[in-house]
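Visitor: using only what follows, build the 3D model:
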Amino acid sequence: MKKTLTLTLLLIISTLSFGQTNENQNEKLALAYMQAYGKWDFDTMKTFYADAIHFEDPTAKAAFQQDFVFDGKENVYQFFKTVFKDKFKNDKPPYVNFVIEKVFTSGNHTIINSTFECVLPNAWFQEKTNETILVAIPFVTILTIEKGKITQHIDYGNYTKYFEQIKAQVKK
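Guide: Below is the predicted model:
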């Protein structure tokens, strides 16, 4: 009986430790992914994707009246790669960053609260400005990680703040 109790306790402790280790690994993977995201390094981001990754940003759909839903490694990669296509040298803003404020992981989900900072292309605002347009908006990213790969990436951005910041910087 004592031996059975000891084995049961060891099994419970090892199971709990494995869960913690897996969560720690998922969080490290998520932070490395976000570092690549903040560098606008989509080639590196792609290495984190599961083949059947799902990406969406329901808040962007509401803000821009178009779907921001993509499935599959290549489709997600191409979406990100073309966001600023032909708007900046090498299709990359001169300044882009995610300032990570809080991260927590529960099981396969890592939730990242951050501020997305980015210079926007002047071409988006036509003749209205020659100035640099900078936005810094609250962002939440939820990543689902299974077997060391991201299977789901959901973004939620505060696009109300995004449009307010643009309006304050663009000449009327």
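Visitor: C-alpha from now on. contacts and neighbour counts both.
Guide: OK.
Visitor: enumerate every residue touching residue 23.
Guide: If a contact means C-alpha atoms under 8 Å, 6 or more residues apart in numbering, then residue 23 has 105-108 as its contacts.
Visitor: so how far is residue 104 from it?
Guide: The span separating residue 23 from residue 104 equals 9 Å under the rule C-alpha to C-alpha, to the nearest Å.
Visitor: which one of the contacts of residue 23 is nearest to residue 96?
Guide: Each of these was scored against residue 96 by C-alpha to C-alpha, and residue 105 proved nearest at 24.8 Å.
Visitor: and the closest one, what helix or strand is that in?
Guide: Assigned by DSSP states H and E, residue 105 falls within strand 96-106.
Visitor: what residues sit buried inside that strand?
Guide: Buried positions in strand 96-106, judged by neighbour count with 16 or more other C-alpha atoms under 10 Å: 96-100, 103, 105.
Visitor: stretch 43-58 now?
Guide: Within stretch 43-58, the residues that count as buried by 16+ other C-alpha under 10 Å are 44-46, 48-50, 52-58.
Visitor: narrow those residues to those in helices?
Guide: Taking DSSP state H, the ones among those that sit in helices are 44-46, 48, 58.
Visitor: which non-adjacent residue is nearest the spatially most central residue of the chain?
Guide: When the chain is reduced to its mean C-alpha position, the nearest residue by C-alpha atoms, centre = their mean turns out to be residue 141, at 4.8 Å. Of all residues not flanking residue 141 in the chain, residue 155 sits nearest, at 4.5 Å (C-alpha to C-alpha, 6 or more residues apart in numbering).
Visitor: Proceed likewise with the subsequent sequence, for comparison:
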Amino acid sequence: MKKIILFTLLLGLSISPVLSQQIKDVTHNFIKHYENRDFEKMFSLFSTDAEFQDPTTVVFGMSGDPMKGRDQIKEYFTKNMGDDFVKVKIDIIRESYVGNLAILNLNFKSDIKAKYFGSNKEGLISIDIPMTTILKFNSDNEIVSHIDYADYTKYMKQVNDQK
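Guide: I've put the predicted structure just below:
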């Protein structure tokens, strides 16, 4: 019996790094496509029934409730981060992979057209905020859940200081 338990534990340990590496690879591709705003490629990494939530958007008067379905999430990102986001840079400060989760502490930087914020001013507004992203994966290494927590208070201060 001890041999079976030991074998099972060793087998689990030998498989985990492979699964973690696959999840890490998908996570890094997600970040790359996010930076490029290549939503076709970004959302090809999601399952069709994926969920997205950013509870911190209540700062903007949004509900922060989860969205369901890859197409709805893609539409949200395309609408909210389309052509007005001229440049996006996401630095991974710390990343952890536990089971089927990727937990990322990020620094989100972007140059956004001033008109996006209702400004009559030409030019760009630069933001630089901390963000935490949690991605959950299914057994096919597809993203089934994406949750963001961002410092939108800092975001709005930076926007208002540059308007």
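Visitor: send over the TM-score of the superposed chains.
Guide: Here the TM-score for the pair of chains, by TM-score structural alignment, normalised by the length of structure 2, is 0.89; 161 aligned residues with a C-alpha RMSD of 1.8 Å.
Visitor: now, the most widely separated pair of the contacts of residue 23 of structure 1?
Guide: Between all members of the contacts of residue 23 of structure 1, the longest pairwise span (C-alpha to C-alpha) is found for 105 and 108 and amounts to 7.3 Å.
Visitor: give me the common contacts of the two.
Guide: Common neighbours of residue 105 of structure 1 and residue 108, using C-alpha under 8 Å, 6+ apart, are 23, 26.
Visitor: residue 123 of structure 1 pairs with which position in structure 2?
Guide: Taking TM-score structural alignment as the criterion, the aligned counterpart of residue 123 of structure 1 in structure 2 is residue 115.
Visitor: what is the burial count for that match?
Guide: Burial measure for residue 115 of structure 2: 15 neighbouring residues, criterion other C-alpha atoms under 10 Å.
Visitor: likewise for residue 14 of structure 1?
Guide: The number of residues near residue 14 of structure 1, taken as other C-alpha under 10 Å, comes to 12.
Visitor: give me the angle between the helix of greatest length in structure 1 and strand 96-106.
Guide: When structure 1 is scanned for its longest helix (criterion: DSSP H), the result is helix 2-38. Comparing the axes of helix 2-38 of structure 1 and strand 96-106 via axes from the mean of the first three to the mean of the last three C-alpha atoms, to 10 degrees yields an angle of 170 degrees.
Visitor: so where's the longest strand in structure 1?
Guide: Among all segments of structure 1 classified by DSSP state E, the strand with the greatest residue count is strand 133-146.
Visitor: superposed on structure 2, what's the mean shift for it?
Guide: Averaged over the aligned pairs, strand 133-146 of structure 1 sits 0.5 Å from structure 2 after superposition, using mean C-alpha distance after the TM-score superposition for structure 1.
Visitor: contacting residues for residue 159 of structure 1?
Guide: Listed by C-alpha under 8 Å, 6+ apart, the contact partners of residue 159 of structure 1 are 59-60, 63, 137.
Visitor: gap between residue 32 of structure 1 and residue 137 of structure 1?
Guide: When residue 32 of structure 1 is compared with residue 137 of structure 1 (using C-alpha to C-alpha), they lie 21 Å apart.
Visitor: circling back to that earlier point, name the nearest of the buried residues of strand 96-106 of structure 1 relative to residue 170 of structure 1.
Guide: In terms of C-alpha to C-alpha, no member of the buried residues of strand 96-106 of structure 1 lies closer to residue 170 of structure 1 than residue 96, at 19.3 Å.
Visitor: I'd say the closest one and residue 39 touch.
Guide: Yes - the pair residue 96 of structure 1 and residue 39 qualifies as a contact (C-alpha atoms under 8 Å) at a distance of 6.5 Å.
Visitor: residue 133 of structure 1 contacts residue 122, doesn't it?
Guide: Yes - with contact taken as C-alpha under 8 Å, residue 133 of structure 1 and residue 122 are classed as touching, separated by 7.0 Å.
Visitor: neighbours of the corresponding residue of structure 1 for residue 14 of structure 2, how many?
Guide: In the superposition onto structure 1, residue 14 of structure 2 corresponds to residue 17 when matched by TM-score structural alignment. Here the neighbour count serves as a burial measure; for residue 17 of structure 1 (other C-alpha under 10 Å) it reads 12.
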